[in-house]
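Chemist: Next comes the sequence, and after it the predicted model I'd like to discuss.
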Amino acid sequence: MHLAGEHLKRQIREEALRLGFADLGFSRATQLEGDAERLQAWLDAGHHAGMGYMANHFEKRTNPARLVEGALTVVSLLYNYKPAEPVLSERFPKISRYAYGQDYHDVLRAKLNALFDFIKRDLYPQLEGRVFVDSAPLLERSLAARAGLGWIGKNSLLIHRKLGSYVFLSELVLNLDLPTEDVPAYNDRCGGCTLCIDACPTTAILSGRTVDAGRCLSYLTIENKAADIPEEFAGKTEGWTFGCDICQEVCPWNRRPGAHDEPAFVPSAELLAMDVDRWRSMEQADFSRLFKGSAVKRAKFSGWQRNFSFAQVSCF
């Protein structure tokens, strides 16, 4: 059975790589030991800010088997999104690298469904399960680390030894019993480095590999639904208008990984041609056209305007 399972894993890996995934790993669909305590402490401290949903479905967040009946294995997959030319993150208004092209939820979900169909059709007709792309109460980074795909960095992101942290995480939770890695989720390869902590302009990165979301520029410019960004952060955005990559830009593990080759993640010519005057005069119709099918639409036009106006203080 073990040899058969390893053969199935190789076939799944080959198909996943063919579909464009950069790496994948396998872990048991069981309780994530220690994560319940860490999650509860983070919630109790109020570090989830306005993301009240993070307190929902607590048991499911720490045990993937509660999401899918009969689940035995979690397949964690990584997809590289590091751009060859990160110009949209280097000039005002700065956009996080993950949002350059089409919404990754849509791109990866199609690939996950294709992988699921392949396993069911060609490998295991009795397959049952679900696919997830940041779409369920799963502790994705902990699952990926347990599957041997890296470790949780001091900025709370998953870091892969070869890919760095510019990777999208996604999962298959399956009733297929496969050999798994199940390595400790908090192996530390950051050592004494504190570059990400030192570089964060809002001091959002805390000890214990956690982040105070209420101080994080990514939260403040995306998930934050308030009409205004708190004045204490005025002049500290460094031009970031949708998301923030500062803690990843300074990370030594992101220096060597190569760029992605996914056409869907390439920014449009119109987006690359935008200048400050065009951004300032942009209206709702322009925003909708420019970011059609993009994750940036999560902020909505009103949120973009709020962020743009606030971020100008850092640049002009």
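Modeler: Okay, I see it. Given the structure is predicted, the values throughout are model-derived calculations rather than measurements.
Chemist: all contacts plus neighbour counts: C-alpha atoms, from now on.
Modeler: Will do.
Chemist: Then residue 171 would be within a helix, right?
Modeler: No - the assignment for residue 171, made by DSSP: H, G, I helix; E, B strand; the rest coil, is strand rather than a helix.
Chemist: distance of it from residue 83?
Modeler: Separation of residue 171 from residue 83 (CA to CA, to the nearest Å): 23 Å.
Chemist: Same check on residue 251?
Modeler: As defined by CA to CA, residue 251 lies at a distance of 16 Å from residue 83.
Chemist: And for residue 6?
Modeler: 34 Å.
Chemist: can you check residue 279 too?
Modeler: Residue 279 sits 22 Å away from residue 83, going by CA to CA.
Chemist: Give me the more crowded residue out of those two.
Modeler: Comparing residue 279 with residue 83 by neighbour count (other CA atoms under 10 Å), the higher total belongs to residue 83, at 20 against 15.
Chemist: Please verify my assumption that the more buried one contacts residue 263.
Modeler: No - using CA atoms under 8 Å, residue 83 is not in contact with residue 263, being 10.6 Å away.
Chemist: part of a strand, is residue 156?
Modeler: No - Residue 156 is assigned coil when assessed by three-state DSSP, not a strand.
Chemist: Residue 315 contacts residue 92, correct?
Modeler: Yes - Residue 315 is within contact range of residue 92, at 7.4 Å (criterion: CA under 8 Å).
Chemist: ok, so what distance separates the closest residue to residue 307 other than its chain neighbours from residue 209?
Modeler: In space, and not counting its chain neighbours, residue 307 is closest to residue 241: 5.2 Å by CA to CA, 6 or more residues apart in numbering. To residue 209, residue 241 is 25 Å away according to CA to CA.
Chemist: of those two, who's got more company?
Modeler: Ranked by neighbour count (other CA under 10 Å), residue 241 and residue 209 place residue 241 first, with 30 against 14.
Chemist: And here is the other one:
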Amino acid sequence: MKTSNSLLPTSRYTSLIKTEAQRLGFLSCGISKAGFLEEEAPRLENWLNKQMNGEMSYMENNFDKRLNPILLVDDAKSVISLLLNYYPSEIQTENSYKISKYAYGQDYHFVIKEKLKELLYFIQTEIGEVSGRAFVDSAPVLDKAWAAKSGLGWIGKNSNLLTKQVGSFYFIAELVVDLDLEYDHATTDHCGSCTACIDACPTEAIVAPYIVDGSKCISYFTIELKENIPIEMKGKFDDWAFGCDVCQDVCPWNKFSKPHNEPLFNPNPEMISFSKKDWEEITDETFKKVFKNSAIKRTKLEGLKRNINFLRE
């Protein structure tokens, strides 16, 4: 934005952006001043040093960019954080191999990216010459840290962003723009003495409050890991074939989760009713049809079959 900062009606612009975000279907919108994330830097460094990223080597790349969006967007002034609900109105049938609720519908990367493009276009149309970039879990941005800094919730003991009256079944995305806006403030932690997520984790991946060893997480094993799943994990997956929702399902704040209203996140009815036998006998043709635009395609059929065979053996 080329206009002098002192002349910017930041309050009006902030209100316009938040109203448009709501119109686009986002659950909430919070804004932070772009800059270096001082508190997160040592935490991230320590997490990586302990190799809690497992084989996710990409987490080691662009360390500085992960902590400073100004290195991603020239002259960045504001980080606009947005939440989009994905909690489903119906869940898989019982006695089935389970997939994370976030993967029920179409791949969230594409759904949210379109909404962010619309929001950026709106900003450029209504406000003027504004440059920015949209991020949806696909670039080195610490989305949970920015959402917490923007007052959208607090980082819980399971390392997910939690929000009062909403829970945690939502996606987080950002627009980083070269526009000064009014900034929100972080909220307080409301986990209290609760340890439900720590106690329930099937693989004990939550090694301490607020610290998750990614290399022990079921989501890591079923999605990120390309090699064979370690034999010592046998019997610990509780039928999760893609991702895992246990630490969210047991969180008391998720009692407040309400179904989303995004048609693109609605599940394929066939997938919802799959039995274990259907999963075990899935063909390439069925996989392509049922999961045509799904995040589940990330594992490919071969990876999904590996996971199911691990659960069966």
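Modeler: Structure received. Here the structure is a predicted model, which means the values were calculated and not measured.
Chemist: Overlay them and tell me the TM-score.
Modeler: Superposed pair, TM-score by TM-score structural alignment, normalised by the length of the second structure: 0.95. Supporting alignment: 308 aligned residues with a CA RMSD of 1.4 Å.
Chemist: the longest helix in the second structure is where?
Modeler: Longest helix of the second structure, by residue count under DSSP state H: helix 108-126.
Chemist: Return the set of buried residues in that helix.
Modeler: 108, 109, 112, 113, 115, 116, 119, 120, 122, 123 (16 or more other CA atoms under 10 Å).
Chemist: Stretch 46-60 of the first structure too?
Modeler: In terms of neighbour count (16+ other CA under 10 Å), stretch 46-60 of the first structure has its buried residues at 47, 48, 49, 50, 51, 55, 59, 60.
Chemist: Strands of the second structure, residue ranges please.
Modeler: Counting by DSSP state E, residue ranges of the strands within the second structure are 28-33, 78-85, 98-99, 132-135, 154-155, 161-162, 170-177, 206-208, 211-212, 240-242.
Chemist: Stretch 156-163 of the first structure maps to which residues in the second structure?
Modeler: Aligned using TM-score structural alignment, stretch 156-163 of the first structure spans residues 159-166 in the second structure.
Chemist: What's the end-to-end length of the matching stretch?
Modeler: 16 Å.
Chemist: What of stretch 56-76 of the first structure?
Modeler: End-to-end distance of stretch 56-76 of the first structure (CA to CA): 22 Å.
Chemist: Can you state the residues of the second structure onto which that stretch aligns?
Modeler: Counting by TM-score structural alignment, stretch 56-76 of the first structure falls onto residues 61-81 of the second structure.
Chemist: which residues are in contact with both of residue 315 and residue 92 of the first structure?
Modeler: residue 239 (CA atoms under 8 Å, 6 or more residues apart in numbering).
Chemist: between the two, who's got more neighbours?
Modeler: Counted by other CA under 10 Å, residue 315 of the first structure and residue 92 do not tie: residue 92 has more neighbours, with 21 against 14.
Chemist: The more buried one touches residue 272, doesn't it?
Modeler: No - Residue 92 of the first structure lies out of contact with residue 272 (CA under 8 Å); the separation is 11.8 Å.
Chemist: What's the local residue count around residue 295 of the first structure?
Modeler: Residue 295 of the first structure has 20 neighbouring residues, counting by other CA under 10 Å.
Chemist: Repeat that for residue 1 of the first structure.
Modeler: Here the number of neighbours of residue 1 of the first structure (other CA under 10 Å) works out to 9.
Chemist: tell me which residues in stretch 179-191 of the first structure are buried?
Modeler: Within stretch 179-191 of the first structure, the residues scored as buried using 16+ other CA under 10 Å are 179, 180, 182, 183, 185, 189, 190.
Chemist: now it: how far from the chain's centre is it?
Modeler: Put simply, stretch 179-191 of the first structure sits 18 Å off its chain's centre (CA atoms, centre = their mean, to the nearest Å).
Chemist: what's the span of that stretch from first residue to last?
Modeler: 30 Å.
Chemist: cool, stretch 89-107 of the second structure as well?
Modeler: Counting by CA to CA, you get 18 Å between the two ends of stretch 89-107 of the second structure.
Chemist: What residues sit buried inside it?
Modeler: In stretch 89-107 of the second structure, counting by 16+ other CA under 10 Å, buried: 91-92, 96-107.
Chemist: Then stretch 291-301 of the second structure?
Modeler: If you call a residue buried by 16+ other CA under 10 Å, then stretch 291-301 of the second structure has these buried ones: 291, 294, 295, 296, 297, 299, 301.
Chemist: Can you find the partner of residue 222 of the first structure in the second structure?
Modeler: If you follow residue 222 of the first structure across to the second structure using TM-score structural alignment, you land on residue 223.
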